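Q: Have a look at this fold, sequence not included:
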């Protein structure tokens, strides 16, 4: 089980999970979740990291999980500022970043804002959208009519969506252990997607020079992520296609995921 804690950030309290009870240190890994979940998606990875004696933190972005909600819809830039406050709080000089979907964009923006303090970055998906695709994504993910309903049908909608995108072999129990996170603060649960779809990852990718590993599972962003290949600057950067993997791989393939990310961070 991970160790939980809080710090005070610019938007209020930020909740985080740690692989052990020590303070975060230089050259550790800081992880950001997808929307509309929380750091709980990294829980099994944190347990695995502890067994490997790796320093890993996963943090709830403002308004998600147990972190305080902002007063207005954030941007990826403002999310990044909140996450940098964690790095500053623990006086970390150099750190590695990992992001998942919305979290990937946050990781990129952090590296843009404080490039000299970032060693390496791991991204779970780094989609490059056409204007038409971006409009379609906004239409799909920014609808608010299914976020809360008096008859509880929003619960079925969210559950069916989670089931649909789960990789083969993911059990209902595994889905349920993270499912509740997407139901917290339903009135603002669209804020993460709103920030993500209004952020230009392609421009930021071209400005980052540190090594980047892009994990590309066969999920809803698989094809768009392939386009990021030509935007990577560092010769160590690469895209790794994860055949037959989709949402839930952090739970089903925890050991393999740990091997992939820690090899990239500490052996390459």
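A: Sure, I can see it. Source: prediction; values computed, not measured.

Q: going forward, measure contacts between C-alpha atoms and count neighbours the same way
A: Fine.

Q: the strands in the protein, which residues?
A: Secondary structure of the chain, counting by DSSP state E: strands at 3-9, 12-18, 29-32, 56-59, 95-100, 118-124, 212-217, 238-242.

Q: Now render the ones you listed as CSV, adding distance to residue 159 and mean neighbour count.
A: Shown next, in CSV, are the strands of the chain (distance: least, CA to CA, whole Å; neighbours: other CA atoms under 10 Å):
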stretch, distance to residue 159, mean neighbour count
strand 3-9, 26, 15
strand 12-18, 25, 22
strand 29-32, 22, 25
strand 56-59, 23, 28
strand 95-100, 20, 23
strand 118-124, 22, 24
strand 212-217, 20, 24
strand 238-242, 24, 17
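
Q: Tell me which of the ones you listed sits nearest to residue 165.
A: strand 212-217 (10.9 Å; CA to CA).

Q: Show me what that closest one is packed against.
A: Other elements packing on strand 212-217 under the criterion 3 or more CA pairs under 8 Å, 6 or more residues apart in numbering; DSSP states H and E are strand 118-124, helix 222-226, strand 238-242.

Q: Which residues does the longest one contact?
A: Contacting residues not belonging to strand 118-124 are listed as 27, 94-101, 104, 107-108, 111, 210-217, 261, 265 [CA atoms under 8 Å, 6 or more residues apart in numbering].

Q: putting a second one here so we can go through both:
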């Protein structure tokens, strides 16, 4: 965490927790469900060498305020509230999984606010997808147990997503999940309920799609999203669902190369 600073920012929706590193072009990173800014704990020091890299805790997650229902629209309200409080009229926005869906909603609302948009492993939310996942086991579902067995269950459920030697990353996941253990499903449900089809055509921001080569959940969706957004897709080897943690170097390099391109 060399050079990473952490602080709370007062916004119209309550306090938001923010980690940041570096200076220059502002770039805001949005995490997946049920994570916090620590998903980017290795990315921030790398990105901070080129830009003002910031990672927020999404409204309702981590150390940010818990107000209102969980929905993509509400999470996007939180992003806008933070940017307003920071006095940032224009930023590059980077999101991973749920964070990418939130970033898409921000871009659809006001393209002029974003200098660049990076959507990492964003699911393509369609009626067909809702049908496919309807009867699947709930993601990250645990019931708090008197003997603490739910902590081990969270570890067990996510173990396959992390490589051997990534136990520190998996520990951070469990910590993040326990902070919203009463609402673990709500973030995932918000993605499934999002009306993405009507929002994709509204995106006018220069966009890049990223995805880990081993991300079996999101990789199949990327070609259709690339066509819908008219943008490039970069697939990063050696990573799956946990791309920013498994390949922070390649992830940061792809993001920095894109967001620092001169505007034409």
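A: Structure received. All of these numbers come straight from a predicted model, not from anything done at the bench.

Q: check contacts around the corresponding residue of the second structure for residue 183 of the first structure.
A: Taking TM-score structural alignment, residue 183 of the first structure has residue 178 as its aligned residue in the second structure. The contact partners of residue 178 of the second structure, by CA under 8 Å, 6+ apart, come to residue 151.

Q: The second structure: helices as residue ranges?
A: 43-47, 72-86, 98-109, 127-133, 149-159, 167-179, 184-193, 196-199, 222-229, 243-246, 248-259 (DSSP state H).

Q: Where does the fifth one end up in the first structure?
A: Alignment note (TM-score structural alignment): helix 149-159 of the second structure is matched to residues 153-163 of the first structure.

Q: I'd like the helices and strands packed on strand 212-217 of the first structure written out as TSV, with distance to residue 42 of the first structure added.
A: Below are those laid out as TSV (distance: least, CA to CA, whole Å):
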stretch	distance to residue 42 of the first structure
strand 118-124	12
helix 222-226	20
strand 238-242	18
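
Q: looking at the ones you listed, which is closest to residue 138 of the first structure?
A: helix 222-226 (15.0 Å).

Q: Over in the second structure, find the residue span the closest one aligns onto.
A: The aligned range for helix 222-226 of the first structure is 219-223, by TM-score structural alignment.

Q: what residue of the second structure matches up with residue 111 of the first structure?
A: Alignment note (TM-score structural alignment): residue 111 of the first structure maps to residue 107 of the second structure.

Q: wait, doesn't its match sit right on residue 205?
A: Yes. At 6.8 Å, residue 107 of the second structure counts as touching residue 205 under the criterion of CA atoms under 8 Å.

Q: which of those two has more neighbours?
A: Legend: neighbour count by other CA atoms under 10 Å for residue 107 of the second structure and residue 205, higher for residue 107 (26 against 20).

Q: Just list the residues touching the more buried one, thanks.
A: Residues near residue 107 of the second structure by CA under 8 Å, 6+ apart: 113, 114, 117, 202, 203, 204, 205.

Q: Name the nearest of those relative to residue 40 of the second structure.
A: Residue 40 of the second structure lies nearest to residue 117 out of these, by CA to CA, at 16.8 Å.

Q: What's the match for the closest one in the first structure?
A: By TM-score structural alignment, residue 117 of the second structure lines up with residue 121 in the first structure.

Q: What separation do you get for that match and residue 176 of the first structure?
A: Separation of residue 121 of the first structure from residue 176 of the first structure (CA to CA, to the nearest Å): 29 Å.

Q: do the same with residue 93 of the first structure
A: Distance, residue 93 of the first structure to residue 176 of the first structure, using CA to CA: 37 Å.

Q: again with residue 268 of the first structure
A: From residue 268 of the first structure over to residue 176 of the first structure the distance is 36 Å, taken as CA to CA.

Q: rewinding a little: using JSON lines, please lay out the strands of the first structure together with distance to residue 198 of the first structure.
A: Putting the strands of the first structure into JSON lines (distance: least, CA to CA, whole Å) gives the following:
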{"stretch": "strand 3-9", "distance to residue 198 of the first structure": "23"}
{"stretch": "strand 12-18", "distance to residue 198 of the first structure": "23"}
{"stretch": "strand 29-32", "distance to residue 198 of the first structure": "18"}
{"stretch": "strand 56-59", "distance to residue 198 of the first structure": "22"}
{"stretch": "strand 95-100", "distance to residue 198 of the first structure": "17"}
{"stretch": "strand 118-124", "distance to residue 198 of the first structure": "18"}
{"stretch": "strand 212-217", "distance to residue 198 of the first structure": "21"}
{"stretch": "strand 238-242", "distance to residue 198 of the first structure": "23"}
